[in-house]
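Peer 1: got a predicted structure plus its sequence, pasted below:
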Amino acid sequence: MADLKELVSAVVEMREDEAMALTKKLLADGTPPLAVFDAYQAALEEIGKRFEQQLYFIPELIMSGEMMKAASEIIKPLLADQSGGQGKQRLGKVVIATVEGDIHDIGKNIVAMMMDLGGLEVRDLGVDVPADRIIAEAKDFGADIIGLSGLLTLAFDPMKQVVEKLQAEGLRDKIKVIIGGGQMDEQVCKYVGADAFVTDAVAGVNYCKGWLA
């Protein structure tokens, strides 16, 4: 029987066909979709570490991103089914983006989808988004919350820039900031100046809904 550790290894070692086959088998065997997502997130963390150690380079990041996108096409409908289609009443508005310098998006995409299913109105800005654009979009959208995603440690400073620009615009007290990614922790949250950090999609959605309740 396939297990999640095998999936992590396949993704990290760039065995694309094996990773997709394992993803499908795990889900068919009844593994919770979020557990499969967590395995991909663990693989992304290791790939990020190898990139920073110069063991992996841009081609590996791009290939891992493609694997994540392919997996998300399978995982997202299953998560939608679990939601039961609830949450049509909009609780508030969230702008979400992967910050400048980072191109990973599977976690952001799943969070954005789960927020939408959970009753939040979401504007997804994509990947590698500069701080100025995030602020401009948040103002235009009337955002209650800004969600910043990043896998690599180089995402920390761009996240901090968003908070600093919010303060400069006089909006920091009006807009909550949540950061997400495998390497986020309390220390990074304090450095960035965010209101909360998360390392999984469900926690991110719950934080936002709690703030807007």
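Peer 2: Done, it's in. Numbering: from 1, shown residues only.
Peer 1: from here on, just use CA atoms for contacts and neighbour counts.
Peer 2: OK.
Peer 1: which stretches of the chain form helices?
Peer 2: 4-12, 16-28, 33-52, 58-83, 106-117, 131-141, 156-168, 186-192, 201-212 (DSSP state H).
Peer 1: let's bring in a second one:
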Amino acid sequence: MSREEEILDGLYENTLNGMAPPVVELTKEGIALNMDPMVLLFDALIPALEEVGRLFEIGEYFVPEMLIAAKAMSGAMEILQPLIAESGAEPLGTFLMGTVKGDIHDIGKNLCNVMLEGAGFKVIDIGVNVAPETFVEAIKEHKPDAVGMSAFLTTTMPMFITNIEAIEEAGLRDQVKILVGGAPVTQEYCDTVGADGFAPDANSCVRLTKQLLGIPA
């Protein structure tokens, strides 16, 4: 086995097991050996994250395991993203993400961000406690393909409606797909507020975004 193959295998296994330091070191070594950043991403890191998602769905992994795997991947992404941008590789699309006004929970949001970036999306995170007018201004500025709104509290879930109404009033609703998520959110609630989709976890967020944007899985 060549050193390049060993690096890809190591990246896969260490990402799967949430071992951040080896993932960063192997990524740096791969770049030093002139390996293509896209190969590191698509032949090792993304497959590892997809396997993490699969293990989560069948109940072998839980949120803590997903978080440490995502953290390991994000260390590699910090190194790879500038190189991928330099190479002119086009992202699959732009995803704008924020937690709604009155809510400062960000674990689920951050996990979705890493999974989306790993899948090839450009992610713009506008943070927590985001007011409706901030969502509107960010859509105008960044022209995303999709917008994600997170609410962890039942008391902040009604902000979905407020945000979507503000986006409609600004004449931007037909320009973006809107996804909602968070612990208390359901598909029924998503349908009620007029969002395009509901993602119960980070893995389904990626799958649903691709589906809504017509991108092959």
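Peer 2: Good, I have the coordinates. Just so it is clear, the structure is predicted and the values come from calculations on it, not from any experiment.
Peer 1: give me the TM-score for this pair.
Peer 2: Superposed pair, TM-score by TM-score structural alignment, normalised by the length of the first structure: 0.63. Supporting alignment: 153 aligned residues with a Cα RMSD of 3.0 Å.
Peer 1: one step back: among the helices of the first structure, which is nearest Ile178 of the first structure?
Peer 2: Ranking the helices of the first structure by their distance to Ile178 of the first structure (criterion: Cα to Cα) puts helix 201-212 first, at 7.7 Å.
Peer 1: ok, back up a step: any chance of JSON lines for the helices of the first structure, columns mean neighbour count and distance to Leu148 of the first structure?
Peer 2: Conversion of the helices of the first structure to JSON lines gives the following (neighbours: other Cα atoms under 10 Å; distance: least, Cα to Cα, whole Å):
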{"stretch": "helix 4-12", "mean neighbour count": "19", "distance to Leu148 of the first structure": "24"}
{"stretch": "helix 16-28", "mean neighbour count": "17", "distance to Leu148 of the first structure": "27"}
{"stretch": "helix 33-52", "mean neighbour count": "20", "distance to Leu148 of the first structure": "16"}
{"stretch": "helix 58-83", "mean neighbour count": "16", "distance to Leu148 of the first structure": "18"}
{"stretch": "helix 106-117", "mean neighbour count": "23", "distance to Leu148 of the first structure": "8"}
{"stretch": "helix 131-141", "mean neighbour count": "17", "distance to Leu148 of the first structure": "9"}
{"stretch": "helix 156-168", "mean neighbour count": "19", "distance to Leu148 of the first structure": "7"}
{"stretch": "helix 186-192", "mean neighbour count": "16", "distance to Leu148 of the first structure": "11"}
{"stretch": "helix 201-212", "mean neighbour count": "16", "distance to Leu148 of the first structure": "11"}
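Peer 1: distance to Asp124 of the first structure added to the ones you listed, as JSON lines?
Peer 2: Shown next, in JSON lines, are those (distance: least, Cα to Cα, whole Å):
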{"stretch": "helix 4-12", "distance to Asp124 of the first structure": "25"}
{"stretch": "helix 16-28", "distance to Asp124 of the first structure": "26"}
{"stretch": "helix 33-52", "distance to Asp124 of the first structure": "19"}
{"stretch": "helix 58-83", "distance to Asp124 of the first structure": "15"}
{"stretch": "helix 106-117", "distance to Asp124 of the first structure": "7"}
{"stretch": "helix 131-141", "distance to Asp124 of the first structure": "10"}
{"stretch": "helix 156-168", "distance to Asp124 of the first structure": "16"}
{"stretch": "helix 186-192", "distance to Asp124 of the first structure": "21"}
{"stretch": "helix 201-212", "distance to Asp124 of the first structure": "14"}
